[in-house]
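Peer 1: Sequence and predicted structure, then a few things I'm wondering about:
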Amino acid sequence: MTVRAEAKTQRGAVMVDVARLAGVSQKTVSRVVNGAPHVRPDVAERVHRAIVELGYRPNGAAQALARARTHTIGVLALGTPLYGPSRRVHALEHEARRLGWTLALATVPDLSAREVSRGIESLLQRNVEGLVVEVPNHVVDIDPRMLHGLPVVTSAGLIPGLPRQALVDTDQAEISAQLTAFLLDLGHTTVWHVGGPRDWDAAVKRQDGWRSALLERGRRVPPPAHGDWTAASGYRAGLRLAAQPEVTAVFAANDSMAMGLLRAFHEAGRRVPADVSVAGFDDVPDAEYQVVPLTTVAIRTEAPERRILAELLHMIEGAPAPSGAITVAQHRIVVRASTGPAPTP
């Protein structure tokens, strides 16, 4: 019988099980669990893999949870300078503090299974009572056994096999459809789109909303371009779009890419908005202060983040998980000088 099977059939996994499966000493496991320095990366990775496979949780953390409440919420986020994710984490921290809770943050440099596992494990060592997953978890295979029954709230799809979780998000598809309709109402025959990465939930929803608005009006759906949320990727897409005279309106899936578009059109001699209208999404602080101020969508982060924490705290206190996805929509289209009537032939 394997170590994993023995641990599951006889008792919960303990440190000696992890040590045996990883082929190291119990002292080494203890050093890895407690974040001690000077552990070889390959050894630490073997220990982390064994921890995940066995569903091991350090005894100290389990005893602390049994003894007393920590009133700590964990947030797993992608380490990124992007405005949208950073703003959500800030809003979560502010709301948690308002409610008398502490927020423990773990950022991951990428979406590899190893880094996500390490991020979750670091939060479990902080004895968090619930977890907010602020990464595009639909592209990450999160093992529900790692979470030891903790309640979880996500915004990018439910985690398979996790019994206590809630999905809370803004209705990004509907918001994007409204922005696309706004551009059509200005007289543009269709709207081009620069989307985010194909495997990001937010990018998929925003592209779906753009497409649905065009189809509802019976308009042509141009092939979308795809960036990586950065201004540089919007600039590259903009240079290609600027070479097509039929392009008169573009919706970019975030403001950074939209600002890259503004520069590309300027360099190509396409006037904004006389020749081409540009709109973004997020209403970043710099959007208003471009040479041509950017039309965009502003979303009140306080509303979704309050709902995220409300649902998480309800589950922490024993309430059942909500039966379906929860959408929170408090937004407005901020009209600035980057959009205008379609050019006359």
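Peer 2: Noted; the coordinates are in hand.

Peer 1: C-alpha from now on. contacts and neighbour counts both.
Peer 2: Will do.

Peer 1: Which positions within whatever helix or strand H314 lives in qualify as buried?
Peer 2: In the assignment (DSSP states H and E), H314 maps to helix 302-316. Residues of helix 302-316 classed as buried: 302-313, 315-316 (neighbour count, 16 or more other Cα atoms under 10 Å).

Peer 1: Which elements pack onto that helix?
Peer 2: If you count contacts as 3 or more Cα pairs under 8 Å, 6 or more residues apart in numbering; DSSP states H and E, helix 302-316 packs onto helix 83-98, strand 130-134, strand 152-154, strand 165-169.

Peer 1: now that helix against strand 165-169, angle please.
Peer 2: Note on geometry: by axes from the mean of the first three to the mean of the last three Cα atoms, to 10 degrees, helix 302-316 and strand 165-169 are set 170 degrees apart in direction.

Peer 1: Please identify which of the helices and strands packed on helix 302-316 is closest to S256.
Peer 2: Minimum separation from S256 across those (Cα to Cα) falls at helix 83-98, 8.7 Å.

Peer 1: ok, structure two:
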Amino acid sequence: MADVAARAGVSGQTVSRVVNGSPRVDPATRERVEAAMEDLGYRLHRAARALRTGRTQTIGLVATTLATVGNSRMLQAVADAAASRGYALVVVTLGGDPIDVAFERLRDQGVDGAVVLNEATASTQGATVPDDLHLVVVDAPAADRFDVVQTAHADGAAAATRHLLGLGHRTVHLLAGPSGSFSADERERGWREALASAGADVVEPLRGDWSAASGHLLGRELPADATAVFAANDQMALGLLRALAETGRRVPEDVSVVGFDDVMDAADYRPPLSTVRQDFDALGARAVDVLVSRIEAPAAPGLVTIPAELIVRESSGPAPR
């Protein structure tokens, strides 16, 4: 750092501020210091910094699996957000292990805190969380032991249901996600509340496991008089579209379909899928922002909710006459 300071013509403290991302540096000075760092091949020594600060600038991510679309997109979002804040990332998947084991593995890696994703959040409720491990949980009820960042699942599901009812459909059927999943339960709640508010019949949901295969199987069980379906994620909606095509039912002329997530390929489904957009980038960024804030300045846990937006495409249309 002394060499960098000499090359840039600044103090060592100024170099330290640049390295640590402090806003208290003039842009021109920052640029000069960064150029000197590049010229000299300066790299931050994380082990040395950890000895000095007591922090490793490393965070963890805990998930049950990375095979689902939502979890893989969240991994990318968290990784990008962590890198932008100068933090490294360690990933732990649960497999069949209790979440306490994941926490211990992260502590062995010396992480400063961790983000817990989606289905893994249910395990966190009763887990023993080490006092020195800051946690941000994505998609869970508000808690007093850790911060929570969640999508407004119920609001998004209600918007999808109202959209279909507004097109003249008598009721909306639901391909629900797995029981016990916070996001699945919240989406079901929003669907039920929208139907109740409109005075529409509530038909018992068909329950899948988030996969396109389960959407296909459930689509084969869809009642013949169903004209509108809200699928709790886009993957199940994809399987449903296949099942409807196989049984000769046109979308949206005979059955309207709305999904949830707005996965990258949703606009290229056949037909392009109406869906509720879940902002994975915003979720990941906010989760990391909150976690870094707690690591650097501990405070009482809070709740952050990210809005969900209805995206109308060609898979939803007026009720058949």
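Peer 2: Received the coordinates, thanks. Please read these numbers as outputs of a predicted model, since none were measured by experiment.

Peer 1: Need the TM-score from the superposition.
Peer 2: The TM-score (TM-score structural alignment, normalised by the length of the second structure) is 0.79; 273 aligned residues with a Cα RMSD of 2.2 Å.

Peer 1: sorry, back to before: and the helix holding H314 of the first structure, how far out from the chain's middle?
Peer 2: Its chain's C-alpha centre and that of helix 302-316 of the first structure lie 16 Å apart, by Cα atoms, centre = their mean, to the nearest Å.

Peer 1: which residues in the second structure does that helix match up with?
Peer 2: Counting by TM-score structural alignment, helix 302-316 of the first structure falls onto residues 281-295 of the second structure.

Peer 1: mind listing what's buried in stretch 100-107 of the second structure?
Peer 2: D100, A102, F103, L106, R107.

Peer 1: And those residues, which is closest to A212 of the second structure?
Peer 2: For these, the nearest to A212 of the second structure is A102 (29.0 Å; Cα to Cα).

Peer 1: can you give me the strands for the stretch 201-321 of the second structure?
Peer 2: 206-207, 228-231, 256-261, 274-277, 303-306, 309-311 (DSSP state E, counting those that start in this stretch).

Peer 1: Turn those into CSV, including mean neighbour count and distance to T161 of the second structure.
Peer 2: Compiled in CSV, the strands of the stretch 201-321 of the second structure are given as follows (neighbours: other Cα atoms under 10 Å; distance: least, Cα to Cα, whole Å):
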stretch, mean neighbour count, distance to T161 of the second structure
strand 206-207, 18, 16
strand 228-231, 28, 7
strand 256-261, 28, 8
strand 274-277, 26, 11
strand 303-306, 16, 19
strand 309-311, 20, 10
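
Peer 1: R46 of the second structure: which of those strands is closest?
Peer 2: So among those, strand 303-306 is nearest, using Cα to Cα, at 30.4 Å.

Peer 1: hmm, back to that, tell me which of the strands of the stretch 201-321 of the second structure lies nearest to T29 of the second structure.
Peer 2: Nearest to T29 of the second structure, of these and by Cα to Cα, is strand 303-306 at 35.4 Å.

Peer 1: so the closest one aligns onto which residues of the first structure?
Peer 2: Taking TM-score structural alignment, strand 303-306 of the second structure hits residues 325-328 over in the first structure.

Peer 1: To what extent does the match of helix 302-316 of the first structure diverge from the first structure after superposition?
Peer 2: After superposition onto the first structure, stretch 281-295 of the second structure sits on average 1.7 Å from its aligned residues (mean Cα distance after the TM-score superposition for the first structure).

Peer 1: outside of that stretch, which residues touch it?
Peer 2: With Cα atoms under 8 Å, 6 or more residues apart in numbering as the test, stretch 281-295 of the second structure has contacts from 74-75, 77-78, 81-82, 112-115, 134-138, 147-151, 304, 306.

Peer 1: Whatever residue of the first structure lines up with G70 of the second structure: what's it in contact with?
Peer 2: Counting by TM-score structural alignment, G70 of the second structure corresponds to G84 in the first structure. Going by Cα under 8 Å, 6+ apart, G84 of the first structure touches D282.

Peer 1: For the helix or strand in which A160 of the second structure is found, give me the average deviation versus the first structure.
Peer 2: Element membership for A160 of the second structure (DSSP H and E) is helix 153-166. Overlaying the first structure shows helix 153-166 of the second structure at a mean distance of 0.7 Å from the equivalent residues (mean Cα distance after the TM-score superposition for the first structure).

Peer 1: matching residues in the first structure for that helix?
Peer 2: Going by TM-score structural alignment, helix 153-166 of the second structure sits over residues 172-185 in the first structure.

Peer 1: list the buried ones in the matching stretch?
Peer 2: In stretch 172-185 of the first structure, counting by 16+ other Cα under 10 Å, buried: 172-184.

Peer 1: tell me, what residue is most central in the first structure?
Peer 2: In the first structure, the centroid-proximal residue (Cα atoms, centre = their mean) is V135; its distance is 3.9 Å.

Peer 1: gap between that one and A156 of the first structure?
Peer 2: 7 Å (Cα to Cα, to the nearest Å).

Peer 1: one step back: which one of the helices and strands packed on helix 302-316 of the first structure has the most crowded surroundings?
Peer 2: strand 152-154 (a mean of 27; mean count of other Cα atoms under 10 Å).
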